[in-house]
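J.: got a predicted model here, sequence first, then my questions.
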Amino acid sequence: MIYTAMALFGFFLWCSLQPVEIIAIHQRENYSDVLVKNFPFTDKGKINWWLDNKNNLKEKYGIPKPDSDGFFTIIFWDFGEGYKEAGKYDRMCFEDMKEKRSCIDKNVLFIISNDRNNDMLFVGDNGTYRLNKNGEITKLKRESD
């Protein structure tokens, strides 16, 4: 049992040390779909990765691309096993691709958007967080909390 736990810990440590790989970016008006591999596991890791890489993403890929009101959404998708053909029930297909294999299995890892106050919102596995203009990050309470 202890060897299994050590092996799992080692595997997760190894995975967490792999750099995030951006495979492709697909744009739909003010929505940016970013296909990635090796994305951080935790919400905190995802938010920190964004904060560390947002300027590079803007310079290299031109995202986010806000609409005329300033609103935008960036969705990070797990690239998983790569592009696939449409046909399976729950696949995200990209209309900007002409190939038959233009879809991925829907596995959202992280969503970033901005709100009416121009604060940044992050949606992760364990909740929604707000980054306000002062640089403070707070976890938003759900209605049922």
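T.: Received, thanks. These figures come from a predicted structure and were not determined experimentally. Numbers count the residues shown, from 1 in each chain.
J.: please count neighbours and contacts with C-alpha atoms only from this point.
T.: Fine.
J.: tell me which stretches of this structure form strands.
T.: 21-28, 31-37, 73-78, 84-85, 91-93, 101-105, 108-114, 120-124, 127-131, 137-139 (DSSP state E).
J.: from the rest of the structure, what touches the last one?
T.: To tie it back to what came earlier, the one meant is strand 137-139. Applying CA atoms under 8 Å, 6 or more residues apart in numbering, the external contacts of strand 137-139 come out as 127-131.
J.: wait, which of those is closest to residue 75?
T.: residue 128 (13.8 Å; CA to CA).
J.: and here's the other structure:
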Amino acid sequence: MRVKLVLLVMAGVLIGYASWLLLRPVKIVAVHENRHFSSVLVNNFPFTTRGKIEWWLQNKDMLKERYGIPKSASYGDFSITFWLFGDGYKEEGKYDRRCFDDMKTKVNCIEKDITFSVSKSENLGVIFVVEHGIYRIDKNGKIAKVNID
């Protein structure tokens, strides 16, 4: 009886922790821009491919209103990269950090930890790049995985 109670409490704690992880709101720490390329530094970004794409679809208007992104080039293309902010800004020091020239300080770099990117081009339309593949919105408005062979 006592073992069952301990297991039940442990299961409840694990379910509660997993729910907390999955339901935390995305925090946008900063936005850096270079013409039609934007970098968005985030914490608590969704874990799954579906969650990332859904988050974009639900928040693209907010990003436009609040941060003015995406900024399209004259020919319509744009690119937004979502980076995990992690331990925050650091000095360039280490090889291959992503540094932002729009910050006038030596502490203007982050670890290169891309979690998601969205781009639009005339030929391909809207493309989502995640760790496990590339997806696009097809002509019917459906999201489909791009097969690269």
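T.: Okay, I see it. Worth saying up front: this structure is predicted, and the values here are computed from it rather than measured.
J.: now, of the contacts of strand 137-139 of structure 1, which are buried?
T.: By neighbour count, with 16 or more other CA atoms under 10 Å, the contacts of strand 137-139 of structure 1 hold 128-131 as buried.
J.: before we move on, the earlier item: would TSV of the contacts of strand 137-139 of structure 1 with distance to residue 18 of structure 1 be doable?
T.: What follows is those, written out as TSV (distance: CA to CA, whole Å):
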residue	distance to residue 18 of structure 1
127	24
128	25
129	25
130	27
131	26
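J.: among the residues you listed, which pair sits farthest apart?
T.: The most widely separated members of the contacts of strand 137-139 of structure 1 are 127 and 131, with 13.3 Å between them, by CA to CA.
J.: so what does residue 69 of structure 1 match up with in structure 2?
T.: Counting by TM-score structural alignment, residue 69 of structure 1 corresponds to residue 75 in structure 2.
J.: how about residue 84 of structure 1?
T.: In structure 2, residue 84 of structure 1 lands on residue 90 (TM-score structural alignment).
J.: quick one, what contacts that match?
T.: 106-110.
J.: ok, for the aligned partner of residue 43 of structure 2 in structure 1, nearest residue in space, not its chain neighbours?
T.: When structure 1 is aligned by TM-score structural alignment, residue 43 of structure 2 is paired with residue 37. Once flanking residues are discounted, residue 37 of structure 1 sits nearest to residue 21: 5.0 Å by CA to CA, 6 or more residues apart in numbering.
J.: touching, that neighbour and residue 36? I think so.
T.: Yes. Here residue 21 of structure 1 reaches residue 36: they are 5.5 Å apart, a contact under CA atoms under 8 Å.
J.: who has more neighbours, those two?
T.: residue 36 (18 against 12; other CA atoms under 10 Å).
J.: setting the sequence-adjacent residues aside, check what's closest to the more buried one.
T.: residue 22 is the one closest to residue 36 of structure 1 (CA to CA, 6+ apart), at 4.6 Å.
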